[in-house]
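Undergrad: Okay, predicted coordinates and the sequence, questions at the end:
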Amino acid sequence: MSDLVSIVAGVALGLSLAAPPGPMNALIAQESVTRGWRAGFRAGLGAMSADACFFVLAYGGVVAFLRRAPTVQAAMKAIGGLLLCYFAYGAAKSAREGAAHTEAGAGFRKTFLAALTNPMQVIWWLTAGVALLDPGTVSAFGYAFGVTNGALTVFGFFCGILVWITGFPVLLRVAGEAVDTLERVVGYASAVVLCVFGVWFLVDAL
């Protein structure tokens, strides 16, 4: 039973990172509605791969170093802000002109780079993500889980992200088949979200 709790706690923690609205889900949504479920899933894998990198960096103490390096944090915010503004332009252009023909790995690279420089993701790893390194009590969505097996919690964490990046694009594709204008609406909405977060990161960096 305790092993099951550890896995469930990890899944909840993964969903607490992957599910909330933000620039990563805007990019996944744009890829899903313009290029199909596989493209949305690949974009999700890009963000998930960045989280795997963050986990390794956190385990090695690099994330803790970032907590004490405001200049590095500001540089990451500036780079992330510029990337998101650039991706916002691409999303708006794609929504205006229709689905663009891009190579298969473009969505993966976009989310991977954006996630690595996403201050929100870094903050999550400095706070809630610490539970993966020092299991005991994991809190997610307002619930506290007593964790006894850290390895299973890490396994559950990445399973939770995988569930989201699989299910979210599927839901968007199903909705897209029912609503003809969804592709254009999601495209413009993604552009707005990316632009807002991009400008916010840039202002915060300054």
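TA: The structure has been received and is ready for your questions. Residues are numbered from 1 along each chain as shown.

Undergrad: C-alpha from now on. contacts and neighbour counts both.
TA: OK.

Undergrad: can you give me the strands for this structure?
TA: Using DSSP state E, the strands assigned to the chain run over residues 137-140, 143-146.

Undergrad: Quick check: closest non-adjacent residue to residue 91.
TA: Among residues not flanking residue 91 along the chain, residue 191 sits closest, at 5.1 Å (Cα to Cα, 6 or more residues apart in numbering).

Undergrad: Please tell me how far that neighbour sits from residue 184.
TA: Distance, residue 191 to residue 184, using Cα to Cα, to the nearest Å: 11 Å.

Undergrad: So which of these two has more stuff around it?
TA: Ranked by neighbour count (other Cα atoms under 10 Å), residue 191 and residue 184 place residue 191 first, with 27 against 21.

Undergrad: Tell me how far the residue nearest to residue 91 lies from residue 93.
TA: Where residue 93 is concerned, residue 191 sits at a distance of 9 Å (Cα to Cα).

Undergrad: follow-up on the earlier one: if you compare the strands of the chain, which one is most tucked away?
TA: Using mean count of other Cα atoms under 10 Å, the stretch among the strands of the chain with the largest mean neighbour count is strand 137-140, at a mean of 18.

Undergrad: Tell me who's in contact with the nearest residue to residue 8 once chain neighbours are set aside.
TA: Counting by Cα to Cα, 6+ apart, residue 8 lies nearest to residue 156, which is 6.4 Å off, once chain neighbours are set aside. Residues in contact with residue 156 (Cα atoms under 8 Å, 6 or more residues apart in numbering) are 6, 7, 8, 9, 10, 11, 14.

Undergrad: who's in contact with the most centrally placed residue in the chain?
TA: Central residue of the chain (Cα atoms, centre = their mean): residue 24, 4.2 Å from the mean position. Shown in contact with residue 24 (Cα under 8 Å, 6+ apart): 44, 47, 111, 114, 115.

Undergrad: and the comparison structure, right after this:
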Amino acid sequence: MSFFEYALIGFVVGILTTAPVGPVNIMAIQHAVHSGFRQGVFVGLGAVVADTIYAAAAIFGVSAVINFIKGQSGLIELVGGALLIIFGFKIWHTHPHLNNKGNGFERGFLGDATAAFFMAITNPGAILAFIFIFGSLGDWRPQHGDHVGALIMVAGVAAGATSWWVFISATVSHFRHAIDDKWLDRVNHIAGVLLIAFGLLLYANLALDAFG
């Protein structure tokens, strides 16, 4: 695969792992609603640093593991696809709430980014999500030893996550008076559908390999 394809896949993974509405998304939305676009982006950038660290650890670690157990790659893709589908259904049924109390806006840009970083880096589900996603990519993932390809995919993850925070902060700051819990539900529904579709796509790829 080309470096552009690795970057594009990383970009999509970055969005898929960032879009589900969790604590950092709630925090970014609150700040964008009350303080504007830049404040929302700064919150997101703290989480981007944490996600980039986890993505790098996952893709380099998974590459080494998959290279060591090549015979089990099909099973890993099978399990990974199932977990993506389950995760997608879980996100679909999650109902986040936008609470306007106790936001702590006095921390400033650096404080907001730092708080978001620690919120994201202490989430054990984040590293597992990256491991399962990268482990399920099969031939779409850089092979063991392709450090340049792996770095480009990690950069794609960072770019995708950053793009999400720019998009959500711009959208929220522009439509700040229309943001409510129903809007957050729609975001989770879209993210859930995309994760389920990604899992089904992995199964379709496995089927083509098996019967092709």
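TA: Yep, it's here. All of these numbers come straight from a predicted model, not from anything done at the bench.

Undergrad: wait, doesn't residue 58 of structure 1 sit right on residue 64?
TA: Yes - at 6.8 Å, residue 58 of structure 1 counts as touching residue 64 under the criterion of Cα atoms under 8 Å.

Undergrad: more crowded one of those two?
TA: residue 58 (21 against 15).

Undergrad: residue ranges for the helices of structure 2, please.
TA: 3-18, 23-35, 37-68, 73-92, 108-121, 124-136, 147-174, 181-211 (DSSP state H).

Undergrad: The first one: which residues count as buried?
TA: Think helix 3-18 of structure 2. 5-18 (16 or more other Cα atoms under 10 Å).

Undergrad: swap in the fourth one?
TA: The neighbour-count check on helix 73-92 of structure 2 (16+ other Cα under 10 Å) flags 73-74, 76-89, 91-92 as buried.

Undergrad: so that helix aligns onto which residues of structure 1?
TA: Counting by TM-score structural alignment, helix 73-92 of structure 2 pairs with no residue of structure 1.

Undergrad: Report the distance from that helix to the chain centre.
TA: Helix 73-92 of structure 2 has its C-alpha centroid displaced from the chain centroid by 14 Å (Cα atoms, centre = their mean, to the nearest Å).

Undergrad: Excluding its own residues, what touches that helix? List them.
TA: 20, 66, 132-133, 135-138, 185, 188-200, 202-203, 206.

Undergrad: Identify the residue spatially nearest to residue 88 of structure 1, adjacent ones excluded.
TA: residue 191 (4.2 Å).

Undergrad: Settle this for me: that neighbour is touching residue 94, isn't it.
TA: No - Residue 191 of structure 1 is beyond contact range of residue 94, at 9.6 Å (criterion: Cα under 8 Å).

Undergrad: Would you agree residue 51 of structure 2 is in contact with residue 120?
TA: Yes - if you go by Cα under 8 Å, residue 51 of structure 2 and residue 120 touch, sitting 7.3 Å apart.

Undergrad: any shared contact partners between those two?
TA: With Cα under 8 Å, 6+ apart, residue 51 of structure 2 and residue 120 have common neighbours residue 126.

Undergrad: ok, residue 22 of structure 1 to residue 47 of structure 1 distance?
TA: 12 Å.

Undergrad: do residue 156 of structure 1 as well
TA: On the measure of Cα to Cα, residue 156 of structure 1 and residue 47 of structure 1 end up 17 Å apart.

Undergrad: show me the contacts for residue 166 of structure 1.
TA: Shown in contact with residue 166 of structure 1 (Cα under 8 Å, 6+ apart): 41, 44.

Undergrad: please redo it, this time with the cut-off set to 6 Å
TA: residue 41 (Cα atoms under 6 Å, 6 or more residues apart in numbering).

Undergrad: quick one: buried residues of stretch 145-159 of structure 1?
TA: Buried, per 16+ other Cα under 10 Å, within stretch 145-159 of structure 1: 145, 147-159.

Undergrad: so how many other residues sit close to residue 100 of structure 1?
TA: Neighbour tally, residue 100 of structure 1, other Cα under 10 Å: 14.

Undergrad: now it: how far from residue 44 of structure 1?
TA: Distance, residue 100 of structure 1 to residue 44 of structure 1, by Cα to Cα: 19 Å.

Undergrad: Hmm, residue 167 and residue 44 of structure 1 touching each other?
TA: No - contact criterion Cα atoms under 6 Å: residue 44 of structure 1 and residue 167 do not qualify, at 10.4 Å.

Undergrad: Compare these two (neighbour count), which wins?
TA: Using other Cα under 10 Å, the more surrounded residue of residue 44 of structure 1 and residue 167 is residue 44, with 31 against 14.

Undergrad: Aligned counterpart of residue 124 of structure 1 in structure 2, please.
TA: By TM-score structural alignment, residue 124 of structure 1 lines up with residue 129.
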